[in-house]
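Colleague: Next come a sequence and a model predicted from it.
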Amino acid sequence: MRKSKNRISFLIFLAPSFAGVIVFVLTPFADVLKRSFETAVTGRFTGAANYRTIFQNQAFLLAVKNTFRFTFICIPLLVVVGFVIAWPLSKLKNAGTIKAIYLFPLAMPTATIVLVWKMVFYKQGFLNIFLTGLGQWTGTWGQVQTDYLETEAAFWVLVCSYIWKNTGYTVVLWLAGIAGIPAELLDAAKVDGAGSFQRIWYIVLPNLKGSLYTIVILSFLNSFKIYREAYLVAGAYPHKSIYLLQHIFNNWFVNLELDKMAAAAVCTGGFLFIVILLLQKMWDRDGTS
């Protein structure tokens, strides 16, 4: 009887959030899935024609390549940079104040960040002014007027912006994980003669798998949100090195090509879901081994 009451209480507690997921997530996605097999205007069933169309679209393939490249470069960099900063910070007494400083970029409006980019990386930006002055002072080169956001360097500008903006929460998550490691383990390893690197490799990192999983998932999802910065800086058709999936989604939406947009959204959502499941399975396997 008590088990039955607990089960009913659990279902009542879960019902509002579950209903919200059904109404605001699953139902719209089911509609997108249906539209991915139809034409945009007439709603006529076309089978897999929309999927064949998007995978033959050069702009879509370029966007997929750039998005994957951006994600697979940024996430390892962010994880490593965050830990390199967090480890020495964990030994300081006033780490709380420093954490607040690292979180500051997250509080900055996107428009402000974009304005800084333009002031630094455009033809008459601060970087070119500095390089021009340096070249004239050394007599090595003349005036520099490179528009970095219109060259391959635009990709690395985007990478640096992502790392700068997201390092703060990564550091905080690493610090939370490090704080949960018993000090006795590190002290015992130190007494046994383990060096600093050995303590990090054999004690600290194995105890931070939960933090690493959270950081990777959040970083993976956030890497798909960098579109705002790229769009505000270079518009709907930026340099090809920073033409991302969100750009093509926006352009298809503007042109009312909703059938192609639906098919691409289903592929993207399915890919994200599979990656998260694989990461979860990998972490669960490592945790039980």
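Modeller: Ah, there it is.

Colleague: CA atoms for contacts and neighbours, from now on please.
Modeller: Will do.

Colleague: can you map out the helices along the stretch 101-250 of the chain?
Modeller: Along the stretch 101-250 of the chain, the stretches classed as helices by DSSP state H, counting those that start in this stretch are 110-121, 126-138, 153-179, 183-191, 196-199, 209-222, 227-234, 245-254.

Colleague: Quick check: which helices or strands does the fifth one pack against?
Modeller: Of the remaining helices and strands, those touching helix 196-199 by 3 or more Cα pairs under 8 Å, 6 or more residues apart in numbering; DSSP states H and E are helix 183-191.

Colleague: and if we set it to 7 Å?
Modeller: Counting contacts by 3 or more Cα pairs under 7 Å, 6 or more residues apart in numbering; DSSP states H and E, helix 196-199 packs against no other helix or strand.

Colleague: Work out which residue lies at the spatial centre of the chain.
Modeller: Nearest to the geometric centre of the chain sits residue 223, at 2.2 Å (Cα atoms, centre = their mean).

Colleague: Below is structure B, check it against A:
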Amino acid sequence: MKRKIPLATARVDGRRVKQNKQWGTALIFLAPSLTGVSLFLLIPFIETVRRSLCDTLGTRFVGLSNYQSVLQNEAFHLAVRNTVRFTGVCVPLLLVFSLILALALRSKPLRNTPWSEWYRTTFLLPMAIPVASIAILWKVLFARTGLINALFGTDCDFMNTEAAFWVLIATYLWKNIGYDSILWSGGLDAISTELYEAASVDGAGIWRQFVAITLPNLVPTLIITTVLSLLNTYKVFREAYLVAGAYPQQSIYLVQHLFNNWFLALDLPRLCAAAVLVAITLLAGIALLLRKL
């Protein structure tokens, strides 16, 4: 005689089977991405951590001596100071300027013109320009015999003075302002127009609406834009390296220059230790920002 299965138990088993099928389907679709992330990110990072704890040959465990050597290295101190300074200046400037640009592109004088989309495209064009072309542009503009000196009658080698830092800042802003303005525009589009209409009925002006409605609703967009802008600061090294080489003017000697020089010198233990320190710092900062979402 067959034992009857309670209806409640049968329903639970049915749900469990359905959930298992859903998990199986999800894993099938995620498998290519997980494989790629494991091969190109997780496994190399684990190997980097291992090499940071070993000697040059990677066969003998030396503990934290490589980290101690990195933290006592003057070149590392200089690179970190410059990188923090560069990030601390350019990211806030980019966020402010790109937000102003996004608001300007959404204003009635520009939004109602047939050229509105053309304006957006124009500001995105710098991202499509090859790095080598930007390096040539730098040399044409800022070399001692360049266009800037010719126009103003000066004799200054900008890339070998403190001005190189501000040239790097200007390049970063020029390349990324269009991208960030698109992100801001997405956040602005997500704000309900009913909020502004209600505020107008209550007598709130444009500035009051911006402070009380726009800014609070842009906080999630602000965090995402900040994270992406922070990550993009590491890409500006390419232009600096092509123009000034492995040992540029002191103010633009960044962490990436240090990594490149240690790699060329085959100083892999210190390179791995420094990379782990930078990665942990960067991930911790991003995690703190994302917690506020």
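Modeller: That came through, no problem. Note that the structure is a prediction, hence the values are computed from the model and not measured.

Colleague: Quick check: TM-score for this pair?
Modeller: With the length set by TM-score structural alignment, normalised by the length of structure 1, the two chains reach a TM-score of 0.91; 272 aligned residues with a Cα RMSD of 1.2 Å.

Colleague: Structure 2: which residue goes with the residue nearest to the centre of structure 1?
Modeller: Matched to structure 2 by TM-score structural alignment, residue 223 of structure 1 sits across from residue 233.

Colleague: So residue 158 of structure 1 versus residue 83 of structure 1, what's the distance?
Modeller: Distance, residue 158 of structure 1 to residue 83 of structure 1, by Cα to Cα, to the nearest Å: 21 Å.

Colleague: let me redo that: residue 228 of structure 1
Modeller: 27 Å.

Colleague: ok, now residue 280 of structure 1?
Modeller: 21 Å.

Colleague: These two: who's more crowded?
Modeller: residue 83 (21 against 14; other Cα atoms under 10 Å).

Colleague: Structure 2: which residue goes with that one?
Modeller: By TM-score structural alignment, residue 83 of structure 1 lines up with residue 99.

Colleague: Doesn't that match lie inside a helix?
Modeller: Yes - assignment of residue 99 of structure 2 by DSSP: H, G, I helix; E, B strand; the rest coil places it within a helix.

Colleague: got the contact list for it?
Modeller: Contact analysis of residue 99 of structure 2 by Cα atoms under 7 Å, 6 or more residues apart in numbering lists 181, 184.

Colleague: The alignment partner in structure 2 of residue 21 of structure 1: neighbouring residues, count only.
Modeller: In structure 2, the residue matched to residue 21 of structure 1 (TM-score structural alignment) is residue 37. If you count neighbours by other Cα under 10 Å, residue 37 of structure 2 ends up with 13.

Colleague: Enumerate every residue touching residue 37 of structure 2.
Modeller: No contacts exist for residue 37 of structure 2 under Cα under 7 Å, 6+ apart.

Colleague: how about a cut-off of 10 Å?
Modeller: 31, 43, 44 (Cα atoms under 10 Å, 6 or more residues apart in numbering).

Colleague: From those residues, which land in helices?
Modeller: 31, 43, 44 (DSSP state H).

Colleague: Next, the contact list for the second one, please.
Modeller: For residue 43 of structure 2, the residues meeting the contact criterion (Cα under 10 Å, 6+ apart) are 37, 49.

Colleague: Against residue 56 of structure 2, how distant is it?
Modeller: Relative to residue 56 of structure 2, and taking Cα to Cα, residue 43 of structure 2 is found at 19 Å.

Colleague: again with the first one
Modeller: For residue 31 of structure 2, the distance to residue 56 of structure 2 equals 35 Å [Cα to Cα].

Colleague: More neighbours: these two, which one.
Modeller: Set side by side, residue 31 of structure 2 and residue 56 show more neighbours around residue 56, with 16 against 11, by other Cα under 10 Å.

Colleague: Surely that one touches residue 268?
Modeller: Yes - using Cα atoms under 10 Å, residue 56 of structure 2 is in contact with residue 268, at 6.4 Å.

Colleague: so what sits against both of the two?
Modeller: Listed as contacting both residue 56 of structure 2 and residue 268 by Cα under 10 Å, 6+ apart are residue 66.

Colleague: Aligned against structure 2, show me the partner of residue 166 of structure 1.
Modeller: Per TM-score structural alignment, residue 166 of structure 1 is aligned with residue 176.

Colleague: Quick check: nearest residue in space to its match, chain neighbours excluded?
Modeller: Leaving aside its sequence neighbours, residue 176 of structure 2 sits nearest to residue 127 (Cα to Cα, 6 or more residues apart in numbering; 7.0 Å).

Colleague: OK, contacts around the equivalent of the one you found over in structure 1?
Modeller: With the correspondence set by TM-score structural alignment, residue 127 of structure 2 lines up against residue 106 in structure 1. Contact analysis of residue 106 of structure 1 by Cα under 10 Å, 6+ apart lists 164, 165, 166, 167, 168, 169.

Colleague: Please list only the buried members of the residues you listed.
Modeller: Among these, those buried by neighbour count (16 or more other Cα atoms under 10 Å) are 165, 166, 167, 168, 169.

Colleague: For those residues, could you give me a markdown table that also reports distance to residue 90 of structure 1?
Modeller: Shown next, in a markdown table, are these (distance: Cα to Cα, whole Å):
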| residue | distance to residue 90 of structure 1 |
| --- | --- |
| 165 | 21 |
| 166 | 19 |
| 167 | 15 |
| 168 | 14 |
| 169 | 14 |
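
Colleague: wait, what's in contact with the counterpart of residue 115 of structure 1 in structure 2?
Modeller: Alignment note: residue 115 of structure 1 maps to residue 136 in structure 2; criterion TM-score structural alignment. By Cα under 10 Å, 6+ apart, the residues touching residue 136 of structure 2 are 239, 242, 243.

Colleague: Mind doing that once more with 7 Å?
Modeller: Residue 136 of structure 2 neighbours (Cα under 7 Å, 6+ apart): none.

Colleague: gap between it and residue 234 of structure 2?
Modeller: Distance from residue 136 of structure 2 to residue 234 of structure 2, by Cα to Cα: 20 Å.

Colleague: Repeat that for residue 176 of structure 2.
Modeller: Taken as Cα to Cα, the span from residue 176 of structure 2 to residue 234 of structure 2 is 12 Å.
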